[in-house]
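Novice: below: sequence and its predicted model.
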Amino acid sequence: MSLNLIKLCVGCDSVEDLEEWIVFRLDERRRAGEPVEQYHTTRMVPTRAAEIVDGGSLYWVIKGSVQCRQLITEIRPFTDAEGIGRCHLVLDPIVTRTEWQPRRAFQGWRYLKPADAPADLGKGRVGWAEMPPKLRQELAELGLL
């Protein structure tokens, strides 16, 4: 059974912001002649990496709610220029929207069991995902999403 991670998406106000950032970074890497892949750098290396890369995802908390996820394809530990151990969470660049699930702020990442993860948005809720981000946020703050 796969295991997921959950992390705050700092600097993004919406899933659309995250998607734009991913496209921008992939284009930057392409222009620089680097491998065209998306990854997120984190200091702590998950000890349960084998369970995570076996179908696990990184669930993003945006503005106080889990709103989307990305499949984790690889976990690459490395040592940075200052000698600090870190790792790259290599992600599938496709962002899958999920049902909104409120989350309090926390530092770093946490493990997220599949049973505790929000469900992907089904076809019946596509219109909800197309709703303007500000309206979705206001409805979530009112407890209506």
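Specialist: Now that the structure is in, tell me what you want to look at.
Novice: use CA for all of it now, contacts and neighbours both
Specialist: Will do.
Novice: list the contacts for the residue nearest in space to the middle of the chain?
Specialist: Residue closest to the average C-alpha location in the chain (C-alpha atoms, centre = their mean): W60, at 3.7 Å. By C-alpha atoms under 8 Å, 6 or more residues apart in numbering, W60 lies in contact with I6, K7, L8, C9, V66, Q67, C68, R69.
Novice: and the comparison structure, right after this:
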Amino acid sequence: MTRVAVGCPDYASLEQRIAMRAEGGEVRFTTRFKPKRADELIGGRLHFIVKHMLVGRVEILRFDERADGRIDIVCVANLERIHPQPKRAHQGWRYLADADAPKGLDEGGGIGDLPPELYRELAGLSLI
């Protein structure tokens, strides 16, 4: 699944937001409707869009119904940095096919520290 990280100007602010909202190793993201494919999404990833780029993901643990009729997407409170990939912004969430999901970054490679704009330019030149 993909979701826009509204109000987050960069990966660091998204990481900070998730850390601040974490309780017991879990973080909750509220949505109006439960996905029809919720059962197959458990164990999958929720990818975040920042400035029209997929930049990070968290593992989906479950979907909880709330008293107000909304749904909480309960995820592991550990944001994983991924290879930035262009993605148009949208409202709510959208399904993301496994084949279209970006790969995680290798630890210690330094590529994850590049700003998304620089990464996009280097990838366009086939340098990374």
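Specialist: In hand now; what should we look at? The shown structure was predicted, so the numbers you read here are calculated from the model rather than taken from an experiment.
Novice: hmm, back to that, most neighbours among the contacts of W60 of the first structure, please name it.
Specialist: The most neighbours of any of the contacts of W60 of the first structure, using other C-alpha atoms under 10 Å, belong to R69, which has 27 neighbours.
Novice: any chance of the contacts of W60 of the first structure in TSV, plus secondary structure and distance to L145 of the first structure?
Specialist: Formatted as TSV, the contacts of W60 of the first structure follow (DSSP: H, G, I helix; E, B strand; the rest coil; distance: C-alpha to C-alpha, whole Å):
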residue	secondary structure	distance to L145 of the first structure
I6	strand	20
K7	strand	20
L8	strand	19
C9	coil	19
V66	strand	12
Q67	strand	11
C68	strand	14
R69	strand	18
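Novice: ok, the residues you listed vs A105 of the first structure, which is closest?
Specialist: A105 of the first structure has its nearest neighbour among these in L8, at 7.3 Å by C-alpha to C-alpha.
Novice: burial count for S14 of the first structure?
Specialist: Neighbour number of S14 of the first structure under other C-alpha under 10 Å is 19.
Novice: what does the one 5 residues further on give?
Specialist: Burial of E19 of the first structure is recorded as 14 neighbouring residues (other C-alpha under 10 Å).
Novice: corresponding residue for it in the second structure?
Specialist: Correspondence of E19 of the first structure to the second structure, assessed by TM-score structural alignment: E15.
Novice: look at that match and tell me its secondary structure.
Specialist: Secondary structure, DSSP: H, G, I helix; E, B strand; the rest coil: E15 of the second structure is helix.
Novice: my guess is it meets L79, correct?
Specialist: Yes - applying C-alpha atoms under 8 Å, one finds E15 of the second structure in contact with L79, separated by 6.3 Å.
Novice: would you mind finding the match for E117 of the second structure in the first structure?
Specialist: Match for E117 of the second structure (TM-score structural alignment): E138.
Novice: make sure its match is indeed in a strand.
Specialist: No - if the criterion is three-state DSSP, then E138 of the first structure is helix and not within a strand.
Novice: look up how far V23 of the first structure lies from it.
Specialist: 27 Å (C-alpha to C-alpha, to the nearest Å).
Novice: what does W60 of the first structure give?
Specialist: 17 Å.
Novice: next one: V36 of the first structure
Specialist: Distance from V36 of the first structure to V23 of the first structure, by C-alpha to C-alpha: 10 Å.
Novice: check L5 of the first structure too.
Specialist: For L5 of the first structure, the distance to V23 of the first structure - C-alpha to C-alpha - is 22 Å.
Novice: pick out whichever of those two has more residues nearby.
Specialist: Counted by other C-alpha under 10 Å, L5 of the first structure and V23 do not tie: L5 has more neighbours, with 21 against 12.
Novice: ok, the more buried one - contacts?
Specialist: L5 of the first structure sits in contact with I52, G56, S57, L58, Y59, W109, R110, Y111, L112, where contact means C-alpha under 8 Å, 6+ apart.
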